[in-house]
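1. sequence and predicted structure, then a few things I'm wondering about:
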Amino acid sequence: MKCPYCHHDDTQVIDTRVSEEGNVMRRRRRCAHCDKRFTTYERIELAMPVIVKKNGSRTEYESAKLRASLMLALRKRPVSAEAVDGAIQRIEEKLLSSGEREILSVQLGELVMRELKRLDKIAYIRFASVYKSFEDISEFAEAIQEINVENKVGKNKKAAEPE
């Protein structure tokens, strides 16, 4: 590590501490040349996969875009900010754990739809109508019917479970 004061290459680590969360390493260093001290931080840098759009172009993953899409679908819906943050975190964890360097935008859209379905059925329908380019009312009806069937299956499973 170069000294930020004299740019000398020879610095020594005096003290090392791990942050409370355990994801950042703080190091106190001393320059062997000018004897000044400074602090450096080490943190894990995970690379999100590149998003491959339908037209074949590639773009960097942007958490802000994901949040904006979710917030647009959830506009005026009773969903907490913590729930949205949790959904974003689950999506990002799935992207990272895939180990892929590139992911199709269609796959990302499916992850978003799965999370919206868990958060709010109306927001799911809103997002699906744009994402799947619904052409007429019958496609809305099919999406609503799909949710109704899933709700009935879920209720039947809960009713069948012993308490």
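-> Looks like it arrived, so ask away.

2. contacts, neighbours, all on C-alpha from now
-> Fine.

3. and the residue nearest in space to the middle of the chain, which helix or strand is it part of?
-> Centroid-nearest residue in the chain, with C-alpha atoms, centre = their mean: E92, separated by 2.9 Å. Taking DSSP states H and E as the criterion, E92 maps to helix 81-97.

4. what does R27 give?
-> strand 24-31.

5. got a list of contacts for the longest helix along the chain?
-> When the chain is parsed with DSSP state H, its longest helix is helix 137-160. Residues from elsewhere that reach helix 137-160 (C-alpha atoms under 8 Å, 6 or more residues apart in numbering): 121, 125, 129, 134.

6. now N23. Nearest residue, chain neighbours left out?
-> In this structure, N23 finds its nearest non-sequential neighbour in R43, 6.1 Å apart by C-alpha to C-alpha, 6 or more residues apart in numbering.

7. then this one, side by side with the first:
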Amino acid sequence: MQCPYCQHTDSRVLESRSTGAGRSIRRRRECLSCKHRFTTYERIEFVPISVIKRNGQSEAFDRSKILRGMVRACEKTTVLPSTLEAIAEEIEAQLQQKPKRSITTAQIGDLVLHRLRQESEVAYVRFASVYRQFQGVDDFIETLSHLQDNAEQANLWIQTLNEDEESEDLTSPSVLTPSAN
């Protein structure tokens, strides 16, 4: 490993640690020439994934682009950088598990949107506005109403569950029989 300070090619490993759920290894090294210490990361190299862009061009998958887009969408929100890093890793792992080695930017964007929606509605709308190329206020309104409709459906579902639990409590044997005190 080449030293970033003096470019000497010999170094020794002082410490190795697994990071990122075992997907990478962090190594603390010391240059044998200048004695500076530096950190390196090793990641498993997967078969490259080809990303097909909107204009039809193809390029290699770059995880940092996903991360950069999510960071911008999550500015001034409560979403932690470590959460975004984990989401990017999850998405990359999902893509690596697929037998197909090419994917469209639209499919990647949908994966990101799905995960961002779970973390922050604000980040979801921000990311969607860039990814889906919003042209005006109507696009924002449509996305927000879609979010609101889904939230209302979730609330109705939760309310139904709560009502079911209450009705079960009223008909359960412990409620129908007097207690033996």
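-> Here it is on my side, so go on. It should be emphasised that the depicted structure is a prediction, and the values quoted were computed from it without experimental measurement.

8. thinking again about what came up before, number of nearby residues for the closest residue in space to the residue nearest to the centre of the first structure that isn't next to it in sequence?
-> Distances taken as C-alpha to C-alpha, 6+ apart place M48 nearest to E92 of the first structure, at 7.9 Å, with adjacent residues excluded. Residues lying near M48 of the first structure (other C-alpha atoms under 10 Å) number 21.

9. in the strand holding R27 of the first structure, what's buried?
-> Within strand 24-31 of the first structure, the residues scored as buried using 16 or more other C-alpha atoms under 10 Å are 27, 29-31.

10. please, where are all the helices along the second structure?
-> Under DSSP H, the second structure gives helices at 63-73, 81-97, 105-119, 121-131, 137-171, 173-176.

11. after superposition, how close is the fourth one to the first structure?
-> Compared with the first structure after fitting, helix 121-131 of the second structure has a mean deviation of 1.0 Å; criterion: mean C-alpha distance after the TM-score superposition for the first structure.

12. ok, back up a step: would you turn the contacts of helix 137-160 of the first structure into CSV with distance to Q12 of the first structure?
-> Shown next, in CSV, are these (distance: C-alpha to C-alpha, whole Å):
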residue, distance to Q12 of the first structure
K121, 57
I125, 58
S129, 59
F134, 62
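
13. for ChimeraX, write the selection for the buried entries among those residues.
-> In ChimeraX, this line selects whichever of the contacts of helix 137-160 of the first structure come out buried by 16+ other C-alpha under 10 Å:
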select :121,125,129
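
14. quick check, nearest of the contacts of helix 137-160 of the first structure to V52 of the first structure?
-> Set against V52 of the first structure, the nearest of the contacts of helix 137-160 of the first structure by C-alpha to C-alpha is S129 (21.2 Å).

15. the second structure: which residue goes with the closest one?
-> Correspondence of S129 of the first structure to the second structure, assessed by TM-score structural alignment: S129.
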